[in-house]
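> Prediction below, plus the sequence it came from.
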Amino acid sequence: MQEPMVFAGTEGETQVSLRDYIRVLYRGRWVILLSFLAVVGATAYFTFRATPIYEATATIMIDTERSPNVGLDFLAPLGMGTRETIINNQVEVLKSRTLAQAVLEELRRQGYDRTFYLFSDGKGRWSLRAKEVENPGDEVLIKRLQDRIKISPRRQTDFIDIKVQAPDPKEAMILANTIAEVYHRWSLEHSREEVRKVKEFLEEQLRKKEKDLVASELALKQYQEEHGVAELSAETEQLVEQLAGFEALYNEAKTKLGEARTRLRYLRSQYADQLRSLDEDMLHVTSPLLEELRDKLAELEATYARLISQNYRDDHPILANLRGQIGHIKEKMRQEIRALVQKGLSVSDPMGYSQALLERIYGLMVEVEADSSRARALGEVVRQYEERLKQVPEKSLQLARLKRAFEVNEKIYIMMKERLEETKITEAGRIGNVFLVDPAREPLYPVKPKKKLNLLLAAIIGLGMGLGVAFLMEYLDTSIHTVEEIEKQGFSVLAWVPRIQVAGRGGEYFMMSERLTSHLEPRSPVSESYRTLRTNLQYARASQALRSLVITSPSPKEGKSTTVANLAIVMAQAGMQVLLVDSDLRRPVLHHLFGQDKEPGLTEVVLGRASPEEVLRSTEVEGLTLLPCGTIPPNPAELLGSEGMHELVRQMGRRYDFVLLDAPPIIVVTDALLLSKEVDGTLLVVRAGQTDRNALLRARSLLDQVGVQAVGVVLNDIDVTGGYGKYYYPYYYYYYYY
C-alpha cells in the first residue's frame, strides 16, 4: 500500500512504499524506544506510588408506586410522578448539601471523625488513624464528601447505586452504608412530617379536653351532692343528649378544621421558597364560578346540619344524597382551581411544579372552607338547642347544663382519642418509599489507580509519541539516505558503498590507510561495491568511453577521497594503468592514504618547477600511480584553471589508461567546476544521512551552468545493518564468504 508523502526540498509529491516506512521506523528506533520507556516508566512510577482508592456500593430502591415522591405526593395527578422524574429527584436529593451535612453529623456521632481520611489530610492508613486530627470546616468536609460520592440510577429500574470512594476499603463501606441509612431515615421522617404535625395538634387538643372532662365531671358530681338532684326528667334528658350529640359533632367539625389548617400551615412553611417565587395574585385566585361553588357548598352544609338536627340518621337517603352533592361541589372547586392555576402558570412553570403545589394548597383551602361551613351550620344547631334548653326550669337547668358539659366533653374526648389513634396508625403506615436492597460491603481490590489500564495507555501513548517524533524527524531531515531518493532527483546512481569499519589503531594516518578496503580486503562487500562502480563507469556513456574523471562531492566530509582512492585500486586490479591525481589543493589527503610524501607534486608540475617524472609516485598496487598535490598554493582555483593544468591533463590522458582527479567540494569552491571542463566526466559522491538533497540539486545546477553533466552519483557510507543496505548486504556477504 502506498500513500503520498511530501519531501522537503522536492517539488510536488512523491510516492513512498512500505519499505520507506520501515526504514523510518528503523532509523528512529532509539527515539521510539526511549519515548516508550520514558512514558511507561514515569506512568509506572506514579501509578505504583499513588494511594490506592477503594469503591464501595450500596443499592437502594425507590418505590414509585407507593409514594410518587418524598414529601411531594401531590405531584402525581399532574404527571409529575413519573418514574423517571421521581428517580431524578431522588438522585439530586442524594447529591444535596443537606444530606451531606446530615451524613457528617451521623459520622461524628459514631466517632468516625477521629479515624476517617475524610476528616483529615488523607495521610496514613486505617490502623494508624486512631489519633486526634485537626478537623477542617464543615464546608470543606461537605465538598470533600460530595466529591467522593457518585450516584448512578440504573436504567429502566427503580434502583439507585450509591458509590463512595475512599483510600481505605472499610471507610468506603461505612460511608456508603451511612449515606444510605441517613437518606432512608430522612426520607421516612420527611414523609411522616405532615401527619406528625396533625398528631401534635390532636395531642394538644386532647390534653385540653381531658382537663375539661375532669373539670366538668367534678362540677356535675359536686352539684348533685350539694342539691340532692340525681336525675333529670325524661324530656330534659333527651334534650341534653341531643344537644350533647350536636355539640360533639360541632367540635368534631372544628377539630377537622384545625387539622386542615395545620396541614395548610405546614405546606406553606415547608415550601415557602417556592411560594415566594410565585406571583402574589396566584395565591389568591378566584372566579365567579368559584364564588358560586363556595356559596353552594355553605348552603349544602347548612342543609346537612339542619337535617341532622331533625333526627335524620346517617344512612338516610337524603343525607347520603347531600353528602354526594357536597363531594361533587368540592371536586368542581378543585377542577376550577386547577384550571385557574394552569392558566396563570402555563408559561412560567413548564414543568408543572408550582402548579401542583398551588393545587395542593387550594385543595386544603377547599377542605378548610367545607369544614368551616359545616362547623358554622352545626354551631347554629347547637345555638338553637341551647335556646330550647333555657326553657327548662331553673333548678333543672343548671344540672342540665353541667350534665351537657360533661357529656359533650366526654364525647369530644373519645372522638379525639379515636382521631389520635387513627393519626398514629397513619403515621406508622408511612414507611417511606426508600428501601436498602444491598448494603455496601468492604471492597477487596482498589478501583484506582487502574494499573493495567494505565500501563496499557502509557505504552500506547509512549509508542505514539515515539512514532510521531520519528516521523517528524524524518520530515525535517532533508538528508539523502537511499538510492531511490537520488534517482527521484533525476540522477543515475552508479553504485552504493557500505560503511567502512575502521579499527582505529595506530593513529589518524593508520586509520586513513585502513580505508583502502579494495586493497586490504578485496573480497569484502565494500570492494565489490567499488568494482560495481568501475563496471558502470565503463558503460556510463555509449557514445564516448571515459578515460578521465573528476570525483567531487556537494559538501565536505562526504568520502570523495576514499571513493576515488578505492576506485583507482579496483581499476588497477583490472589491469589498467591508472593515474590518481590529488587535485584537492585545499585539504589533500591521498598522500596520507598511500603513505607518500605530499611534496613535490601537482603544484610544482603546473608551475613548471618539476617534470611529471620527478613527482609521480608508484604505490603498492600494481598499475596505480599517485600524483600528490604538492605545495599548497595561495590561489588554487587560478592554478587549476591555468593552461599548465590543461596541458598536464591532456598529457597524462595519453600516457595512462585512466586518469582520476580528486577535487574539492563543488559547492564550497569553484575548483571542481574548472577541472570538470578538462576531463571526460564528473562523478558526484554523496554520503548517506549527511548530504542534503538541496545540496545535491545545487551541485547539479552549478554543473549545468558550466555545461557539464555528471555521469552519475555514488551513495557512500550506507549502514548495511539497517535501512536500505540491509536488503542487499546479506547477498554480498553470502556470495563472497561462502
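Yes, it's here. This is a predicted model, so every value here is computed, not measured.
> Please make it C-alpha for all contacts and neighbour counts, starting now.
OK.
> Check the contact between Lys170 and Glu442; I expect there is one.
Yes - with contact defined as CA atoms under 8 Å, Lys170 counts as touching Glu442 (5.5 Å).
> These two: which has the busier surroundings?
Neighbour tally, Lys170 and Glu442, criterion other CA atoms under 10 Å: the higher count belongs to Lys170, 19 against 16.
> Can you tell me how far the more buried one is from Ile53?
Distance from Lys170 to Ile53, counting by CA to CA, to the nearest Å: 11 Å.
> go on, Thr157?
Here Thr157 is placed at a distance of 29 Å from Ile53 (CA to CA).
> Neighbour count: the two, which is higher?
Between Thr157 and Ile53, Ile53 has the larger neighbour count (other CA under 10 Å), namely 18 against 12.
> Who are the contact partners of that one?
Residues near Ile53 by CA atoms under 8 Å, 6 or more residues apart in numbering: Gln165, Ala166, Pro167, Asp168, Pro169, Pro446, Val447, Lys448, Pro449.
> In addition, the following structure is provided for comparison:
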Amino acid sequence: MVNGSIWDKQNIIRIAIQRKGLILAVFILTVMLTVGMNALLPKVYEAETTVRIKQPKALANSLLADQPVEGGNTKQLMQSNTEILKSRTVAQAVIAKLPQDRYAAISPNDILRRISTSSINGEILKIKVQGKTPEEAQTIATALMDAFVQRITGLSRREQKAAREFIGERLLEAKAELETAESAFEDYKREQKIVSPADETKVMVENLAGMKKANDENTTALAAAAAKLSNIREQLNRQKQGVLADNQLIQQQKNKLAELEGEKAGLLAKYTADHPQVQSVQASIDKIKVDLNEEISRVVNGDAPSTNHLRQGLLENEIQVGAELSTASARKTATEQIIASDQQDLAKIPAKEHGLAIVERDVTVAREKYVMLAKRHEEARINEVMQPLEVQVIDEPDASPSPVQPKKTLNLLLGAVIGLVSGIGLAVLGEHVQKKMATEEDVKRYLDLPVIGMVPDFTDEPRPGYIRYRNKLRAVFKWLSGQG
C-alpha cells in the first residue's frame, strides 16, 4: 500500500533505496544480455564513395538553343540519378560483375538493401555499401559504381543516337534539296541569259533567305520537341499514372513567351540581333523562361508530391517541352507571315529578276540548311561516342577496417538505461502489489500513528490460490531487494 501517488519522486527514491537489490539484479541481467547480443550479432562493414552529379549538356541544347534548358532543377536531377543508382537494372549489372564463385546466391534485392545514399550541397552524392567483410563491401561498391556509370552512359548514348538518326534523315533531305536548287539556279541563268539580280533585289533575297533559314531551324526544333514530348508521354503511360495539367500561371507565361517570340521574329526581319530593340525583347524572353522553369518546379514538387523521383522529372520535362512547342509554334507562325510578306514584295520586281531571285534564294536557303544540319549531325555523332560527364567519381570506393554494426557502445548504453528503468519499474510494481503493512515502520509511515504492540498471526487456514500466488510473488520481491 502506498500513500499518495506511486510515481511521486520521493516514493520512487525511497522504493529504489529499499529495493536496490532487485534493481541491481535487473540492471546486471540486462547489461549481460546486451553484451551477449553484441557478441552474437554479425559484423557489418561499409565502403564509401563520392560522386558529383552535373547538369547534363545534351544535344537538345544546341538544337533548341532558344528554348528553356531541360532538367534545370538540380535537386530533381540528383533524385533521378539516385533512383537510377538504386534500380534493379543496375543491381543486376552489379551481380554480373561480381565473382560468381563467391556471390552466386546474392540477389538484386540483397544488393539494393546494402546501398544507402545522402546528398551534399545539391551536386555531391555520397554512396555507402555494406558487406560482411571490408573486402566484400569494397568489391560490391566498385562494381556498383561501374554499373551506375555504364547505365548513365547507355541512357545518354541512346538519346544521342536517336537525335543523330533524326538529324541524319533531315541531312539527306537537305542535301537533295540543295542539289535540286543548284541545278535549277544554273538552268535558269542559262535559259534566261541573266547573271545576277539588281542590288535592291539582292537585299530582298538575303532578307528572305535569312527568314527561310530561321524558319527551317525552327521547324527542326519543333520536330525535335514533338519527338521528345512523345517519348516523355510514352514513359509516363508505362507508369500508368496521369499527366499533370498546366496551372493558370504556367499557361499565362507560355502565352506571353509565345507573343515575345513572335515579336522577336518580326524585329529580326528589320534589324540584326545586336539591335537594342531585339536585345530588349530577348531579355524579356530570358526572364519569362526563368520564371516558367521555377513555376514548373514548384508545381511538380509541391502540387504533385511523389516518392517516385523519376516520374517527377518526367512531369517537369513534359511541361517544359510543352512550353517549347508553344514557343516554336508561335515563332513558326510569325516567320511564315514575314516570309509571305517578303514574297509579295519580290513579286513586284521584273519577271526575269523575280525568277532569278527565287532560284537564288532557294539555293541560299538550301545551302544554309545543309550546313546547319551537317554541323548538328557531327555534334550528335561526337556526343554519341563521348563518355558523358554527368556523373564524375570524386572518391573511389574505400572500405573501413572497423565494422559499422553492431554499434557496441551505443547498444551497451541503451541496455544499461533499459535495465535501470526496468529495475525501478519492477521495484515500484512490487511495492504497489503489497497490500498490507508488514512492519512497524510501515504503520508509522502510512498511518502516522504510534505503535502500541504487535499481534502475531496464528491462523493456519487454507487460502485461495490467487492469495498464495500473491504471497509467493511478494516473497520473491523481498528476497531480491534484501528484505525477505
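Looks like it arrived, so ask away. Keep in mind the model is a prediction, meaning the values are calculated, not measured.
> Overlay the chains and give the TM-score.
For this chain pair, the superposition-based TM-score is 0.62 by TM-score structural alignment, normalised by the length of the second structure; 440 aligned residues with a CA RMSD of 6.1 Å.
> for the contacts of Ile53 of the first structure, which one is nearest Met282 of the first structure?
Taking CA to CA as the measure, Gln165 is the one of the contacts of Ile53 of the first structure closest to Met282 of the first structure, at 46.2 Å.
> if I line the two up, what does that closest one land on in the second structure?
Correspondence of Gln165 of the first structure to the second structure, assessed by TM-score structural alignment: Gln130.
> Helix, strand, or coil at that match?
Under DSSP: H, G, I helix; E, B strand; the rest coil, the three-state class of Gln130 of the second structure is strand.
> Wait, it touches Lys43, no?
No - counting by CA under 8 Å, Gln130 of the second structure stays clear of Lys43, with 10.2 Å between them.
> The two: which is more packed in?
More crowded of Gln130 of the second structure and Lys43, by other CA under 10 Å: Gln130, with 25 against 16.
> And the strands in the second structure?
With DSSP state E as the criterion, the second structure has strands at 45-53, 115-120, 124-131, 391-399.
> Select the longest helix from the first structure.
If you go by DSSP state H, the first structure has its longest helix at helix 169-227.
> what angle separates it from strand 149-153?
On the basis of axes from the mean of the first three to the mean of the last three CA atoms, to 10 degrees, helix 169-227 of the first structure is oriented at 80 degrees to strand 149-153.
> Which strands or helices does helix 169-227 of the first structure pack on?
On a contact count with 3 or more CA pairs under 8 Å, 6 or more residues apart in numbering; DSSP states H and E, helix 169-227 of the first structure meets strand 54-62, helix 97-109, strand 159-166, helix 234-270, helix 394-429, strand 434-438.
> State the number of residues packed around Thr396 of the second structure.
Check again: residue 396 of the second structure is Glu, not Thr. When neighbours are defined as other CA under 10 Å, Glu396 of the second structure has 15 of them.
> Oh, that last question was meant for Ile285 of the second structure, not what I typed.
Residues within reach of Ile285 of the second structure, counting by other CA under 10 Å, total 21.
> From what I see, it and Ala258 are in contact.
No - using CA under 8 Å, Ile285 of the second structure makes no contact with Ala258, being 9.1 Å away.
> ok, the match of Gln165 of the first structure - contacts?
Residues near Gln130 of the second structure by CA under 8 Å, 6+ apart: Val44, Tyr45, Glu46, Ala47, Arg114, Ile115, Ala137.
> Identify the spatial nearest neighbour of the residue nearest the centre of the second structure, chain neighbours not counted.
Nearest to the geometric centre of the second structure sits Gln79, at 1.3 Å (CA atoms, centre = their mean). Closest residue in space to Gln79 of the second structure, ignoring its immediate chain neighbours: His309 at 5.7 Å, by CA to CA, 6 or more residues apart in numbering.
> ditto for Leu175 of the first structure
Excluding its sequence neighbours, the residue lying closest to Leu175 of the first structure (CA to CA, 6+ apart) is Val164, at 6.8 Å.
> From Gln110 of the first structure, how far out is that neighbour?
Counting by CA to CA, the gap from Val164 of the first structure to Gln110 of the first structure is 18 Å.
> What is the burial count for Glu418 of the first structure?
Neighbours of Glu418 of the first structure under the rule other CA under 10 Å: 12.
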